[in-house]
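Peer 1: sharing a model prediction with you, sequence too.
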Amino acid sequence: MTKTNPLEFIQQVRSETSKVTWPTRRETLVTTVMVFIMVAFAMVFFFLVDLGLSNIVSFVLGLGGN
């Protein structure tokens, strides 16, 4: 692999970053909000699954309060 000098490397990086389609502020905000909503749904889902499984295991092993 050929080595490039630092100046040429920086020029290549600038050239490549100019080709990138950057998201708008609104797109970034909407995407961030959607991520937080999905995290909240996942959190509730896994909490309920954990609660259900722990109740089932407690019942099967006879560790319930009765």
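Peer 2: Happy to help now that I have it.

Peer 1: okay, CA-based contacts and neighbour counts for the rest of this
Peer 2: Will do.

Peer 1: let's verify R14: helix, strand, or coil?
Peer 2: Following DSSP: H, G, I helix; E, B strand; the rest coil, we place R14 in the helix state.

Peer 1: check this structure for its longest helix and report it.
Peer 2: Longest helix of the chain, by residue count under DSSP state H: helix 25-61.

Peer 1: just checking, what packs against that helix?
Peer 2: In terms of contacts (3 or more Cα pairs under 8 Å, 6 or more residues apart in numbering; DSSP states H and E), helix 25-61 is not packed against any helix or strand.

Peer 1: putting a second one here so we can go through both:
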Amino acid sequence: MAKANPAQFIQQVRAEVSKVVWPTRREVLLTTGMVFVLAALTSVFFFLVDLTIRTGLQGLLGMFG
């Protein structure tokens, strides 16, 4: 593979970066908020699953213990 000229490489990098569509501030805030909301919902779900399993196991072991 041929090595590129450093100046040519920088020019190509700038050309590629100019093609990137950067998100707006509103889009970033909206997606960040959605991540926090979904993380909170997921943590509540797994808390309830854990609580259910723990309660079931304690009841089951209490019957035999």
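Peer 2: Okay, I see it. These figures come from a predicted structure and were not determined experimentally.

Peer 1: mean deviation of the longest helix of the first structure from the second structure?
Peer 2: When the second structure is overlaid, helix 25-61 of the first structure sits 0.7 Å from its aligned residues on average, using mean Cα distance after the TM-score superposition for the first structure.

Peer 1: distance between that helix and the chain's centre?
Peer 2: Offset of helix 25-61 of the first structure from its chain centre (Cα atoms, centre = their mean, to the nearest Å): 13 Å.

Peer 1: now do the most centrally placed residue in the second structure against P23 of the second structure, distance only.
Peer 2: Central residue of the second structure (Cα atoms, centre = their mean): V35, 6.8 Å from the mean position. Relative to P23 of the second structure, V35 of the second structure is positioned 16 Å away (Cα to Cα, to the nearest Å).

Peer 1: can you check V17 of the second structure too?
Peer 2: On the measure of Cα to Cα, V17 of the second structure and P23 of the second structure end up 14 Å apart.

Peer 1: then V13 of the second structure?
Peer 2: Distance, V13 of the second structure to P23 of the second structure, by Cα to Cα: 19 Å.

Peer 1: please consider this matter closed, and thank you.
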